[in-house]
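Participant: With the input below, show me the fold.
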Amino acid sequence: MEKPEQAIEGNDVQSKQSEKTTDTPKRTGSPRLHKALPAKPKPKSGTSTAAATSSVKTEGGSKAAQEPRPPTAGSLNYAQHQSALLPPGSAPQVPRERIDAKTDAASSSADQERQLGEQEKMDRDKADIRELLDEGRHQGVHEEAQDQLNRAPDNKCKTSPDESNAMQPRELSSATERLATGHLALAAFEACMADKNPIVAAKSSNVLRQFMQERRILWPESPGEGVHPLAVLLDLAYNWGIGVWFDTRLQLRANTRNLELLLTVGDMMPYWASYQRYVEKQDYEAYWKSFSVVFGGSGKSSPGAQHMKRVATAEAHICQEFTQVYQRTDKKPARIDIVNMSRYTPLISSQEWTENLNATATPGQRSGYGPIEKLLVSDTALLAVVSNLFGNYSRPQLLEHISWFFVQVFAPLVTRDIYSAMYRVKSAGDQQHRIFCTTEVEAMFGLLVASLYAANRFSAESRQMLDNDFFDEGLTVRDKIASLSSVDNAARNFIAEKLATAHSILWPPPDLSNGTSAVMHAIFSMKDTFVESWIEARRNTMRLAHSGPTFERELRFVRNYRLPFFAYDYLTNSVLVSLASLFDRAFVQFKGTASMRFGGIGFEYARQLVRAFDDVGLRVDSQGNIRDRLLSSLAINPSQCAIMGGDGIRELPALEVAYAAFKRRANESTLRTMKNYSEEQVFIITACFNLCRQPTTMRGVFAGGCNEAAANFAPFSQAFNCHKGATMNPTKT
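Facilitator: The predicted structure is shown next:
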């Protein structure tokens, strides 16, 4: 892996209290692995949230912090790429829909009092965007799984809202002061949350319907003639960042002008599947009609119950198909000449791919896709499912499915009243709307929101320490594989080159973190309605991503509101880390002892890094070129090599790597995490906690088995004195 560069100078933190810092977390009476932040204080009557919580300790002190440059990120000059964006809008203003809503609510003194009470509650909600991100991660799409965890007796893995390491209002306010454009995210969130009067709601509906018509998504009308579903799917994914079936990413290489477009399974479908199962159990006809009313109909002209049932059945089937692809562990990436696409999608010809790609997914400065251009796919199973669905359903049926899916997901852009059709209890609908607004604000302002967090929470020293931890784990992987007697020189060179080019995507670009980026105003400006702002932000963000490799990379952050927090990209040889993982109490203690850091975020990082050398990773070289087969000397019995997944236990290699890196740093501090546990025990406890805490319904995708890995991990039996032949120290045969 590339060695983290020296720190660069950052901004001063403007707070007197920021000088009061501590190097290590303060331990309280009862020993615990993770220290929760204090509960958010409630402001006194007549006092703003920011004022009531202005006294805060911030990390990094009042001195100018030395901001570290993320490995391989380099220095970004956003101003050079302004031509890729629409002209910057005027200075952001309070959305007109919010002013209208307040005016209508002030018709009487009683209404004013009620409005003030509601506004105070909204202020608390909107200011704590980080807390809402946590809610969106654990509820909504994960609601069923989280309920199961919360009902489990003595479940030490469940999440307690009081122990959330959510970003507090005072911290968001402080971060906003450092970023001149920070108020944009808050304004957008408030606009999304606000009740919309009939005039604003009608305009919002018309704007969204116009957007849908331009995307050839007609609903509740019948699909248009001559529209290819593939064109609609490509347009939504490429130009708007809405991956219904698949997500797209333009691979821009500096040494070639050939176009390469990467297709990955869309992450919306798997999460939507649980909601779809819930909706099917409700009064589906009433549910359908409520959307029809929102989108301009009376609800009386809705199709019959049998038609609705067919649409619901098709949606359930399609969700299940893509969920299975999403959960596959034996993925097979491929780089395919477009002229040969029909070999992978027999029911969609190569000519259809070429025509629809050129119509919807060509960068402005390029001529288009020809026979020599290539499509990259993260898993050929994705193409097989797409092809099969074109055989199972007619084009009008597929278009109706896409339209109905879009309507269900994005109807709350128009009105929050739609939740009355989804949930019987109003509070559940209100909660879901906060989750919706949170996720959409991050989709619009992903880089900005990430920078708000990073600017206020992490000093230069913290960033450098974490970068160095990741770098050390890369060295550990290299050393462990190189020590294998069965690995020849060719394989060692392959491994060394891949580790040398591996990089992490975690910290936002330096320009944005320092509040100097002018590009944010070019992307985002508040319009009369939230829908208009939402459309403009999505359009401009995708244009920025397609303008050059620098922005494509920096915009490829893991979403902070959904699992997984960590991912490995085989084709770009990069580990993606969500900033949300640094606020989650299972990982946030990276500022603590080495046992806590490497047992927490270090272990999760290692779980992704070792994928570079699993059966899929060994077929992809450091430049993203895909090999037909494994290197011969690496195609060995996995039981001979822990780093390759010894004994078929996928967590064991990561445990070996993280533990070895931890032992390298074990002498960096004499502090102990717990009175009654050694640091070796704390490392293992932390790692196992991270594995067991995942929602049970998601276990096959994100979680892993602690017991099996620990039982085959020698340091575990040594740390906990497990005798030979015990369940957790079995005798090897």
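Participant: use CA for all of it now, contacts and neighbours both
Facilitator: OK.
Participant: Tell me how many other residues crowd residue 667.
Facilitator: Neighbour count for residue 667, taken as other CA atoms under 10 Å: 11.
Participant: nope, residue 405 is what I was after
Facilitator: Neighbour count for residue 405, taken as other CA under 10 Å: 16.
Participant: For it, list the residues it contacts.
Facilitator: residue 315 (CA atoms under 8 Å, 6 or more residues apart in numbering).
Participant: Let me know the secondary structure of it.
Facilitator: helix (DSSP: H, G, I helix; E, B strand; the rest coil).
Participant: ranges for the strands of the protein?
Facilitator: For the chain, the strands defined by DSSP state E cover 7-9, 66-68, 246-251, 260-265, 334-337, 374-377, 503-505, 566-569, 574-577.
Participant: helices or strands up against the first one?
Facilitator: So the one you mean is strand 7-9. If you count contacts as 3 or more CA pairs under 8 Å, 6 or more residues apart in numbering; DSSP states H and E, strand 7-9 packs onto strand 66-68.
Participant: that older thread, out of the strands of the chain, which comes closest to residue 143?
Facilitator: With distances scored as CA to CA, the stretch of the strands of the chain nearest to residue 143 is strand 566-569 (20.9 Å).
Participant: Now do that closest one: distance to the chain's middle.
Facilitator: Computed by CA atoms, centre = their mean, to the nearest Å, the chain-centroid distance of strand 566-569 equals 10 Å.
Participant: Second chain to compare with the first, below:
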Amino acid sequence: MLLPESGGCSSEVLGYSQWPRDALPPSPAAQPGSPSPFPAPDALVESAGSSKLSPGFSAARSTQSASQLVAVKHKACPSQECQRHARLLIGGLNRSLDPCHDFGAYVCSAWKPRSRSTEGYSNDFNSQLNDVVTSWLKGLEDLLIAGVDEVKVAVKPLALLRSCRVRRRATGVDLEDFREFMSLLGLCWPHDTCCDVSALGVLLGLVYSPRRRRSARRRWDLCFWLRLRVLRDSELNGSGRRLTVYPGPRAFVERFAARHTYVVLKGNYVAYWTGHLDALLQDMSMSSRPPAVREDIERFVKAEHIIATALYNTVAKGTWEPIEVPLSDIGNYTGNVSSKDWLDKINANVVDESAVPFTEDERVLVTDVSVLEAVEKIFGTFKDREIVAHLSWQFVQEFGAVVDPTLEGLYKDNGDKLFCAGQVELVYAPLTEMLHWRLQVTRGERRYIDGKLERLVQRATEMMQSLWWLDSKEKRAATEKLRTLRVRMRPSEQVELELERMYHDFPNGTDSEESFVKSWLKTRGAFSRLASQRVSDGVARFGPTLSPLMIAYDYVDNAVNVAAASLTSPLYYFNATPAMFYGGIGFYFTAEAMRALDWTGLQIGANGHIVSPSWMSNATRQVMESRLSCPTAGVPNEALLPYLPALEVVRKAFFEDTETSDYRLEVTDDLNEVKAFFMTLCRVVCANPPWGRAAADCNAILKNSRDFAVAYRCQKDSPMNPSMKCGYFS
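Facilitator: Here you go, the predicted structure:
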């Protein structure tokens, strides 16, 4: 439901404690030869007061308590990064709360988002992870200034950014150009004179471009409601390609739903609508403008509610249901949109290197059937003209601030600098990522990051090999997915070498008289001409940068994309203790990697093909479900996958590294190395409902950690130390 009785953003109706509905598995048993950090099988039920402490803690407690684990042979970390992180953790604690009752509130309730700082920025989703994105965008200009000496083409995004920040309301000529661009996309607003066209064609054309001429190959990447990729697949017969359909970008869809909900709940929709109307038609006389009729706007709002709800359902699902069908059968899932409609509109819009039309026998992989359900709902409820009108209105809401910077104030307090940085990042993401790695990450640090993340995947693979409740065939399938998993953290060498050529035709900003609107339109046009599959996919994969989920697993590619923005505090520090690394980026990277084996991952093989119904037997799935069912913890297993298995993997690495690390985060009784590990894990997902969204429910995860109960001396059967605990590997 998009409009809860309590109010707030639909994407946050789930609340902090209910958010993680995705599933995934990680961690294994200890290898022979070293003390196991995991409890023995007969120690499955215990409390903090029990003598059966996990071996990792028992060894440390041979001379002292777990809460003083840092004291003996190790020194307090003196680096500025450690001091800053310690202040971050301690300053955010709410000491009036009991960590054994609600650890998430203990760590997060005193936290305040940077978006409410004196700089006046407010974001749609207040969360610690969103603060990381905000910091990245605010630092973009400095990165580009430094990058000009490194790569000449960096002058182009820098010029676009600066032009955006000093822009004024568009002139009549600029407004005509902007409306003409909308017309090129098949859109029009507020008039609907151009809307007598195929809505499916317009929807697909926003991702690609209508193939009016064989030479006019474009890719707009305006993925409002869905995303499309044409994958080259050597395992397929015939064309060797496969069309893949994804839900729309999660952050984009959530922003659309949140914006709708926010404006409706504020009772400002008529003013919001007319504000955009005035901005886009300011060059027209009042007599030539279409009137803003309240009744028409209210009908539009009701329709938008249905559309936003359908789209939000495609990204809010915890577990995807992938399907792979021939194009001749796709219409069976989309009601009024027939298979012939799909085939005709795909061939009219979707570009492919081969330029060979698709046939009805070719396969299409839909990563989640909810995408087709949304198409069925929307196209079954509204006529084509109405659908195109809503696509047009969504475009105006998303990009109207290009022609009038004051439009940002209709929804945000003051997001103009973030809007400008976002426009640059959407187009120049490979370049900004490359500059970050070249200018802000040393070779030694790069080797450190690569080694740490590679070792976490290797450790998870080893633990899967030791998992007693998988049979040999299932172990091979699981370990093959982890063994072949790719970690994509920076542009490939091929993309780096092609950057100058990729951006050669983009405007360089040397014309000081050129308006931002013209620069933006030229930039989007040049971006659309990056039509080769290799280049466009190389650009498209950098999407996580602008999302609070800066580390994201791709089920089809079996790859984890790690945006450069994630390599910033509090997710990552170079001069850090094990608690800071494994509680931050280490944990969240591992969780995303383990999505290879979650309820969705069980349906997709290492090669990206559907395995029906699963590569895991029903009997084993039942064992897995039972191990993640925690009646005394009151936590559904949807909240534990992939995070609980990831915690088991990371926990093992954390204790091993802590034993050999020279430094620990030892500050006060409230903050030692072990507590810092758990606090960092939760701090990273602090969020302010209803607009904020937690990436994981740290309470649900840590209720199943004996080490947590020991560190905080939680009484048996206290909320954070239930008697019966879940375990994936242990």
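Participant: Dump the strands of the first structure to CSV, plus mean neighbour count and distance to residue 609 of the first structure.
Facilitator: Shown next, in CSV, are these (neighbours: other CA atoms under 10 Å; distance: least, CA to CA, whole Å):
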stretch, mean neighbour count, distance to residue 609 of the first structure
strand 7-9, 14, 24
strand 66-68, 22, 22
strand 246-251, 22, 21
strand 260-265, 22, 19
strand 334-337, 18, 20
strand 374-377, 22, 20
strand 503-505, 23, 10
strand 566-569, 20, 7
strand 574-577, 24, 7
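Participant: could you dump these to TSV with distance to residue 615 of the first structure?
Facilitator: Shown next, in TSV, are the strands of the first structure (distance: least, CA to CA, whole Å):
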stretch	distance to residue 615 of the first structure
strand 7-9	36
strand 66-68	34
strand 246-251	23
strand 260-265	19
strand 334-337	14
strand 374-377	16
strand 503-505	20
strand 566-569	14
strand 574-577	17
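Participant: burial measure for residue 618 of the second structure, as a count.
Facilitator: For residue 618 of the second structure, the number of neighbouring residues by other CA under 10 Å comes to 11.
Participant: Tell me which residues touch the residue nearest the centre of the second structure, please.
Facilitator: Nearest to the mean C-alpha position of the second structure, by CA atoms, centre = their mean, lies residue 549 at 2.9 Å. Contact partners of residue 549 of the second structure, counting by CA under 8 Å, 6+ apart, are 129, 695.
Participant: mind checking what it lines up with in the first structure?
Facilitator: Mapped onto the first structure by TM-score structural alignment, residue 549 of the second structure lines up with residue 564.
Participant: That match and residue 576 of the first structure, how far apart?
Facilitator: 10 Å (CA to CA, to the nearest Å).
Participant: likewise residue 407 of the first structure?
Facilitator: From residue 407 of the first structure to residue 576 of the first structure the distance is 31 Å (CA to CA).
Participant: do the same with residue 8 of the first structure
Facilitator: 22 Å.
Participant: for residue 186 of the first structure, same thing?
Facilitator: 26 Å.
Participant: same deal with residue 683 of the first structure?
Facilitator: Distance from residue 683 of the first structure to residue 576 of the first structure, by CA to CA: 23 Å.
Participant: Likewise for residue 534 of the first structure?
Facilitator: Per CA to CA, residue 534 of the first structure is found 25 Å from residue 576 of the first structure.
Participant: what's the answer for residue 304 of the first structure, then?
Facilitator: Taking CA to CA as the measure, residue 304 of the first structure falls 46 Å from residue 576 of the first structure.
Participant: try residue 401 of the first structure
Facilitator: Computed as CA to CA, the residue 401 of the first structure to residue 576 of the first structure distance reads 32 Å.
Participant: quick one: stretch 294-305 of the second structure aligns where in the first structure?
Facilitator: Going by TM-score structural alignment, stretch 294-305 of the second structure sits over residues 305-316 in the first structure.
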